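S.K.: sequence isn't available, so here's the structure alone:
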């Protein structure tokens, strides 16, 4: 596949190199033509700084960025052939919404009929046909955001950079537009990078997700792989709703068993045959690990490890049960309406194929189910 964007060993310092704020740390990634990639992370993780370096609005402190096979990190933004939808909209106040969206097409001297047709198409996609003749100051923040998004998507560019493009929209409209925008991008073979802190948006739109924290790329993979095989404890707990349950455990091997001893005298007890030889060796050479279990993978069983119900919420299509377990809190998800009272004792079963194990020191994944990470 053709690589459209290559980021190699990029650092971003705000202030003196090696002494200022290190916002992005030794970042490398490649994005192929036609891909939608989401940069996902909490505020301050480095995702917006990365996007702005690609766009040319921030200087690269170290490393290189190539766009369409050509070095771009020293070029001004206008020379990079990228289209960007800013979180802050950045519409031209003297121009109408129609004129804002059409600006780049007119600058490229496209025929008026072509410009009008493209503007009409994008306005219908984003449901802003009724505000095309209005000025930015007279429309809402959500409408401005859609106009900014339309101005970016309408362009013929090597890269489309979308910075929190739907953050101001109400949930119902956002859900509708996610599907439309993904279809629009895929149908035209565009290459897009989306910055978001919303994992639902990242999962819905992206072919691959780059999870960032503290300026470091934690994992770059498909949404399915990130959820099923998180590279480390941070990714495991950051991606997933409700979040992954995690507990510290002490490992012991007895006869043909592996015991994961939890706080409060509790333990998970498995036959060694449930795990591949490499997983058994990796577990038994460690004294302490962190185990993770997705809420939807926790089961109730009469002979399970005891837990005490602390909350029971029916959300209309599933039940979220919180329980005091092993010195902490555990959440499990059931699809039927479950009637459990606070203080009631339940049994918890965690099947070995649903167990994620992480190194207690580094947080790196050791195993997922029966296989090594």
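M.R.: That came in fine, so what should we check first? Source: prediction; values computed, not measured.

S.K.: all contacts plus neighbour counts: C-alpha atoms, from now on.
M.R.: Noted.

S.K.: so how far is residue 313 from the most centrally placed residue in the chain?
M.R.: Centroid-nearest residue in the chain: residue 40, 3.7 Å away (criterion: CA atoms, centre = their mean). Relative to residue 313, residue 40 is positioned 28 Å away (CA to CA, to the nearest Å).

S.K.: now swap in residue 148 and tell me
M.R.: Taking CA to CA, one finds residue 148 at 39 Å from residue 313.

S.K.: again, but for residue 295
M.R.: From residue 295 over to residue 313 (counting by CA to CA), the distance is 14 Å.

S.K.: also residue 364?
M.R.: Counting by CA to CA, the gap from residue 364 to residue 313 is 33 Å.

S.K.: more neighbours: the two, which one.
M.R.: residue 364 (18 against 15; other CA atoms under 10 Å).

S.K.: can you get me a residue count around the residue nearest to that one when sequence neighbours are not counted?
M.R.: Closest residue to residue 364 apart from its sequence neighbours, by CA to CA, 6 or more residues apart in numbering: residue 232 at 4.3 Å. Close neighbours of residue 232, defined as other CA under 10 Å, add up to 21.

S.K.: A further structure is provided below for comparison with the first:
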């Protein structure tokens, strides 16, 4: 995947409202997607992910900036000339056509032979498990079946880019899990470049090679799943990515005998055997005296360590335990695959390692350090 398939450069989207100020839905978006790469646009409602998808598809005009697909500018091209296949969240099937005819519609327009069309429709229908409804009409099938038909209609095409808007939001969890694996295999085996919109982190992690996290119309970080968890670019990404989310505490830097340490506000000093912050991290922190400290729940060890906290909840979820403890007036959540027998109200030791801490600027939210190395 060395060739760039899709490039968005300085893309903005403003919606003008009569009698009101414009809504800046997408702000200065820069993104390069490689040929054959699967990318997730992940974020909460209103973050700009669907507007981005619709601008690439051609259903929304770009207010400013450029979009290049397969080496050609597509800003001014109508949707039908972009060679983009899209599965809509709202299905958008043609009511007078059967499911089979809906799926085959683009193939007939491209003058694909009847035999090849029948073969490809049968294959994609089997993949999304809708073989039994191919001769029914959209009005006679369920919402989940309509969604799978819309997905099949997009994936059956030969296109430069596949855009999938919440492609499995209406499906039952078990079927969704099965189809995720099949669709990823299809995309990978055929070298298909795809972008899909989702608010579901599990879906993004399962399908995507990289995830673009958006909030407030701004691309917060575009990275692999591992980097989003281990090296979040800012406090928003740190607390948005992960379930449960990252534990964060206000802290300040204290120096004693030339060693800089972090003191949790109204809580313990993170001493780590007297080593304190490394010189590189101390330099990254700079003149700041206040800091935000974060640690992922899976990195908090309950039952052993240099600190202590009062247990306020203990939940066994069948394959992992979520324990919440009170530290400095806030909750610290720990996740472990083992059963934890600690009773509520018990003061229990806990431990965190310096290598698992994340430091953020409290004003800008930007990451300063991950572990004991600068961000």
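M.R.: Right, received. Where do you want to start? Bear in mind the structure is a predicted one, so any value in this text is a computation, not a measurement.

S.K.: if we can go back for a sec, quick one: the residue nearest to residue 364 of structure 1 and residue 367 touch, right?
M.R.: No. In this structure residue 232 of structure 1 lies outside contact range of residue 367 using CA atoms under 8 Å: 10.2 Å.

S.K.: overlap in contacts, these two.
M.R.: Between them, residue 232 of structure 1 and residue 367 share these contacting residues under CA atoms under 8 Å, 6 or more residues apart in numbering: residue 358.

S.K.: what's residue 306 of structure 2 aligned with over in structure 1?
M.R.: Aligned counterpart of residue 306 of structure 2 in structure 1: residue 304 (TM-score structural alignment).

S.K.: then residue 32 of structure 2?
M.R.: Per TM-score structural alignment, residue 32 of structure 2 is aligned with residue 30.

S.K.: right, and that match touches residue 1 too?
M.R.: No. Assessed by CA under 8 Å, residue 30 of structure 1 is found out of contact with residue 1, at 10.9 Å.

S.K.: could I get the full set of strands for the stretch 151-300 of structure 2?
M.R.: Shown for the stretch 151-300 of structure 2, the strands assigned by DSSP state E, counting those that start in this stretch span residues 161-165, 194-198, 210-215, 218-223, 247-256, 259-264, 269-270, 290-295.

S.K.: just to revisit the earlier point, so how far is residue 356 of structure 1 from the residue nearest to residue 364 of structure 1?
M.R.: Taken as CA to CA, the span from residue 232 of structure 1 to residue 356 of structure 1 is 10 Å.

S.K.: common neighbours of those two, please.
M.R.: Counting by CA under 8 Å, 6+ apart, the residues touching both residue 232 of structure 1 and residue 356 are residue 365.

S.K.: tell me the contacts of the closest residue to residue 356 of structure 2 other than its chain neighbours?
M.R.: Nearest residue to residue 356 of structure 2, sequence neighbours excluded (CA to CA, 6+ apart): residue 371, at 5.1 Å. By CA under 8 Å, 6+ apart, the contact list for residue 371 of structure 2 reads 354-358.

S.K.: what's the match for residue 83 of structure 2 in structure 1?
M.R.: So, by TM-score structural alignment, residue 83 of structure 2 is matched to residue 81.

S.K.: for burial, what's the neighbour tally of that match?
M.R.: By other CA under 10 Å, neighbour count at residue 81 of structure 1 equals 17.

S.K.: what's near enough to touch it?
M.R.: If a contact means CA under 8 Å, 6+ apart, then residue 81 of structure 1 has 157-159 as its contacts.

S.K.: any idea how far it lies from residue 114 of structure 1?
M.R.: Computed as CA to CA, the residue 81 of structure 1 to residue 114 of structure 1 distance reads 20 Å.

S.K.: where along structure 2 do the helices fall?
M.R.: Ranges of helices within structure 2 are 49-57, 99-109, 114-127, 143-155, 173-189, 201-207, 225-230, 235-240, 279-285, based on DSSP state H.

S.K.: now find how far off-centre the strand ranked longest in structure 1 is within its chain.
M.R.: Assignment by DSSP state E gives strand 299-314 as the longest strand of structure 1. Here strand 299-314 of structure 1 is found 30 Å from its chain centre; the criterion is CA atoms, centre = their mean, to the nearest Å.

S.K.: neighbouring contacts of that strand?
M.R.: Against strand 299-314 of structure 1 from outside (CA under 8 Å, 6+ apart): 266-268, 319-326, 332, 337-350.

S.K.: run the last query once more with 10 Å
M.R.: Residues from elsewhere that reach strand 299-314 of structure 1 (CA atoms under 10 Å, 6 or more residues apart in numbering): 266-269, 319-327, 329-351.

S.K.: spit out the contact partners of the residue sitting furthest away from the middle of structure 1.
M.R.: The centre of structure 1 is farthest from one residue, residue 255, which by CA atoms, centre = their mean lies 42.1 Å away. Counting by CA under 10 Å, 6+ apart, residue 255 of structure 1 touches 271-272.

S.K.: which residues do residue 295 and residue 313 of structure 1 both contact?
M.R.: With CA under 10 Å, 6+ apart, residue 295 of structure 1 and residue 313 have common neighbours 320-322, 333.

S.K.: ok, which pair from those residues is furthest apart?
M.R.: Spatially, the most separated pair among those is 322 and 333, at 9.0 Å (CA to CA).

S.K.: quick one, strands of the stretch 1-150 of structure 1?
M.R.: Going by DSSP E, counting those that start in this stretch, the stretch 1-150 of structure 1 shows strands at 3-14, 21-32, 36-40, 62-67, 70-71, 82-85.

S.K.: format those strands as JSON lines; extra columns: distance to residue 164 of structure 1.
M.R.: Formatted as JSON lines, those follow (distance: least, CA to CA, whole Å):
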{"stretch": "strand 3-14", "distance to residue 164 of structure 1": "20"}
{"stretch": "strand 21-32", "distance to residue 164 of structure 1": "18"}
{"stretch": "strand 36-40", "distance to residue 164 of structure 1": "10"}
{"stretch": "strand 62-67", "distance to residue 164 of structure 1": "22"}
{"stretch": "strand 70-71", "distance to residue 164 of structure 1": "26"}
{"stretch": "strand 82-85", "distance to residue 164 of structure 1": "8"}
